[in-house]
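A.B. asks: predicted coordinates and the sequence they were generated for:
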Amino acid sequence: MARAQFDVGEEGGDREGGSTVLALRGDWSATELGDAPRRLPRRLEGVQVGGLDLTDLGRFDTAGALALIQSGVHLPEDAWSDRPEAGRVYAMVEKLERDQAPPPKRGPWAVRAFGRVGRGVEDVWSEMVLSMAFLGRLLIAMGRAIVAPGKIRWPAWVSQMERAGLDALPIIAVTNFFIGAVIAFLGADLLTQFGAGVFAVQLIGVSVLREFAVVITAVLLAGRSASSFAAEIGSMRMNQEVDAMNVMGVDPFQALVIPRLAALLIMLPLLTFVAVLAGLFGGMLVTWSQLGLGPAFFIQRMYEDGTMFMHLMVGLSKAPVFAIVVAAIGCRQGMAVAGDVESLGRRVTAAVVQAIFAIIFLDAVFALIYLELGV
């Protein structure tokens, strides 16, 4: 292989009809160009090339043609008569460069900023419209399941209940145990300063029964089940399995969405009750070790406080709503996956973020409602 070289005829050099001749030597290929593309424009500055000397030219590919074109060389049609195959490569690259659209001009920063805001608003509106369409199809599928219970896929329900409920039991119990312990530590430390350490029991009971048990459980399921739903259904969308269901006459909502929704609707209240027990147990151990309040005293204080059952009902009343929201968001994002892995990653992330945001928002709404009701 010979490195790409060139030579430009000077006043006493080769001329063809008074035009400067550009002599190409060696291989003008991607591997042998070297620094020729950098030196050639400087050497040809102010020079009009009228012909080519291709006597010592070796291999010639699109990289060599591009180097000549980008150096500003404008060659006549008969310049490649000695090497017509190289002339065809040069003509092809020249046509592609000539037809290539110039890059769009960047507008002012203010215009770009408002453009990003506008696209964000459009995306939010599009998500709202698609979510309402998904909700409509979901309600239709639920109505069909209620009208024709014989068509319900009970094995799919049981399988999803096991995966979304029983498999999540350990992490939910452990997490709420430590949440109850942390609340007990804070309450014992703060209330003891005022000589009211005994009221740490009420603090633990109200916070765990009313808020932390159901919210922490729902958030854990948002990160665990919503992402799983989006990934599973999204993978089926990528593999065109959902399209195959439609072709075979199987309703994807009946086969994929309803079992997952029903599984969370049944299991989240049960998991919330387990979380309540775990949180109270964690708080009881801390009050026993820090304040010397034994389990019998802890249970008695909880039993004697007549509002504890009401707080438990308030917490459990949120569970079905959180379950529907988490399952619907996970399935909705899974159904929106396109045919690429990047779309799958975006939708799984969106499922988790939207589910957690919806849980926090709905919890605040519930707090305002129960506050107005005096519950």
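C.D. replies: Noted; the coordinates are in hand.

A.B. asks: contacts, neighbours, all on C-alpha from now
C.D. replies: OK.

A.B. asks: and the strand ranked longest in the chain, how far out from the chain's middle?
C.D. replies: Longest strand in the chain by number of residues (criterion: DSSP state E): strand 19-28. In this view, strand 19-28 has its centroid 54 Å away from the chain centroid, taken as C-alpha atoms, centre = their mean, to the nearest Å.

A.B. asks: what helices and strands are in contact with the helix or strand where S317 lies?
C.D. replies: With elements taken from DSSP states H and E, the one containing S317 is helix 308-335. When contacts are defined as 3 or more C-alpha pairs under 8 Å, 6 or more residues apart in numbering; DSSP states H and E, helix 308-335 sits against helix 200-206, helix 213-221, helix 227-238, helix 258-291, helix 341-373.

A.B. asks: so which elements touch the third one?
C.D. replies: In this case it means helix 227-238. Counting contacts by 3+ C-alpha pairs under 8 Å, 6+ apart, helix 227-238 is packed against helix 308-335, helix 341-373.

A.B. asks: so for the helix or strand following that helix, what gets flagged as buried?
C.D. replies: Following the chain from helix 227-238 toward its C-terminal end, the next helix or strand by DSSP H and E is helix 241-247. Judged by neighbour count using 16 or more other C-alpha atoms under 10 Å, the buried positions of helix 241-247 are V242.

A.B. asks: same check, this time on stretch 336-355
C.D. replies: Of the residues in stretch 336-355, those buried under the neighbour-count criterion (16+ other C-alpha under 10 Å) are 336-337, 343-345, 347-355.

A.B. asks: right, and the helices and strands packed on helix 308-335 - which one's nearest K95?
C.D. replies: Evaluated with C-alpha to C-alpha, the helices and strands packed on helix 308-335 place helix 341-373 nearest to K95, the distance being 34.3 Å.

A.B. asks: let's bring in a second one:
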Amino acid sequence: MNKAADIAEETRDGGTVLRLSGSLAIANLHDLPARLDAIEGPVSTIDLSDVDHIDTIGAWVVHRNAKRLNCDISSGSDDAKRLIEAVGALDEPVSIHPDHVPAVSRVVGQIGEAVIAAGSTMLGLLGFFGSTLVASWNVIRHPHRFRLNAVVQRFEVVGVAALGIIGLMSFLIGIVIAQQGSVQLRQFGMEMLTINLVGRLTFRELGVLMTAIMVAGRSGSAFAAQLGTMKLTEEVDAMRTIGVSPMEALVLPRTMAVVIMMPLLSFYACILSVIGGGFLCWIALEIPPITFIQRLREVVPITDLWVGLIKAPVFGLIIAISGCFQGMQVKGNAEEVGLRTTAAVVQAIFLVIVIDAFFAVFFTWIGWN
């Protein structure tokens, strides 16, 4: 059984030495901390030569009093010295209240941190895109590594499973565009131009843009969550260990599926949106469906359809790369999966809108307006 901790004061070479003895474990300290705190006089050394055992609490008591009395610690075992040094290395002041930072400095600092984070994310996204291109080239060189079943399965998840929600959304958007447009155009007696509004806006912009936002919310978030969970469970590391490239097995099938399905989904959304607009024109404006279709063919140039179909695979690539990139960045804990999933959706939608703005300027510049 360990002896209780005790203390004795001795005078050596004209200085006071505190000689500790017994066990400096939490169960045996008793009133030793209080007795040490009561010592005020100058002390030269704390002697641990008679200490049988010491734990973290005992090491903290010795370190704290040695620091308070500004004295040395001697004659302890190597284990005791290492433990006291380790405890002393963690002895740092902790502020209860954060330091006051001027509002201007805080705002500027937050803006700087956001810019740095955005820049590093964009660099990482570009690097991930390069890795995807490398994986694609490797699959082209070695066709037997192409995972057709994985791509087809993603076709179903990304495309077929999304037909219902995308169709309903597009149909309602067509109704909203026609209703709001007709209300404004009725003031000028030009309700017929509602067909122009529905057709051109749907095929050129809203059809592909709303489809991209919906796919980003459905598939982009799913990609990030799936790959993030696989990262946490170390399945991605296991794939690398057995010689399977995660880029080829996980990222490439998802990217190909979204890029191929986006034009089809966008065209499907455009058709449903036009049907919704035509339905409202028939009900509210008494424009027969055959008249609606004839007018639509006259006012909507084929270039509007090409504009939407050209933008669709680019948007799909952005959504897939963003989702997979954020998923592969997950590390640490399950909370990171949620944060990366949110980041994937926000990043994909933001980049889609930015690229759509560039497309609008580009197509106007080449005369497709």
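C.D. replies: Structure received. Keep in mind that this is a model prediction, so the values were computed, not measured.

A.B. asks: circling back: pick the most deeply packed of the helices and strands packed on helix 227-238 of the first structure.
C.D. replies: Mean neighbour count, computed with mean count of other C-alpha atoms under 10 Å, is highest for helix 308-335 among those, reaching a mean of 23.

A.B. asks: so that helix corresponds to what in the second structure?
C.D. replies: Matched against the second structure by TM-score structural alignment, helix 308-335 of the first structure falls on residues 301-328.

A.B. asks: now swap in stretch 249-269 of the first structure and tell me
C.D. replies: Taken onto the second structure by TM-score structural alignment, stretch 249-269 of the first structure occupies residues 243-263 there.

A.B. asks: contacts for that stretch, please.
C.D. replies: Applying C-alpha atoms under 8 Å, 6 or more residues apart in numbering, the set of residues contacting stretch 243-263 of the second structure from outside is 131-132, 135-136, 139, 145-148, 150-152, 154-155, 158-159, 208, 211-212, 223, 227, 236, 239-240, 308-310, 312-317, 319-321, 324.

A.B. asks: let's see that with 7 Å instead.
C.D. replies: Contacts to stretch 243-263 of the second structure, defined as C-alpha atoms under 7 Å, 6 or more residues apart in numbering, come from residues 132, 135, 150-151, 154-155, 158-159, 236, 239-240, 309, 312-313, 316-317, 320-321, 324.

A.B. asks: repeat that for stretch 99-109 of the first structure.
C.D. replies: For stretch 99-109 of the first structure, with C-alpha under 7 Å, 6+ apart as the criterion, no contacting residues are found.

A.B. asks: likewise for stretch 230-238 of the first structure?
C.D. replies: 242, 330-331, 333-335, 337-340, 344, 347-348, 351.

A.B. asks: now do stretch 189-207 of the second structure
C.D. replies: Where contact means C-alpha under 7 Å, 6+ apart, the residues beyond stretch 189-207 of the second structure that reach it are 174, 177-178, 181-182, 185, 266, 269-270, 273-274, 277, 292, 296, 299-300, 304-305, 307-308.

A.B. asks: could you tell me where it falls in the first structure?
C.D. replies: Residue correspondence for stretch 189-207 of the second structure in the first structure, counting by TM-score structural alignment: residues 195-213.

A.B. asks: buried residues in the matching stretch, which are they?
C.D. replies: So stretch 195-213 of the first structure, judged by 16+ other C-alpha under 10 Å, has buried residues 197-198, 200-213.

A.B. asks: cool, and stretch 214-231 of the first structure?
C.D. replies: Per 16+ other C-alpha under 10 Å, stretch 214-231 of the first structure contains these buried residues: 214-223, 225-231.

A.B. asks: what about it, start to end distance?
C.D. replies: Taking C-alpha to C-alpha, to the nearest Å, the span from the opening residue of stretch 214-231 of the first structure to its closing residue is 24 Å.

A.B. asks: before we move on, back to that, ok, average deviation of the helix holding S317 of the first structure from the second structure?
C.D. replies: Once the two are superposed, helix 308-335 of the first structure sits an average of 0.9 Å from its aligned residues in the second structure (mean C-alpha distance after the TM-score superposition for the first structure).

A.B. asks: got the angle for that helix vs helix 258-291?
C.D. replies: In terms of direction (axes from the mean of the first three to the mean of the last three C-alpha atoms, to 10 degrees), helix 308-335 of the first structure departs from helix 258-291 by 140 degrees.
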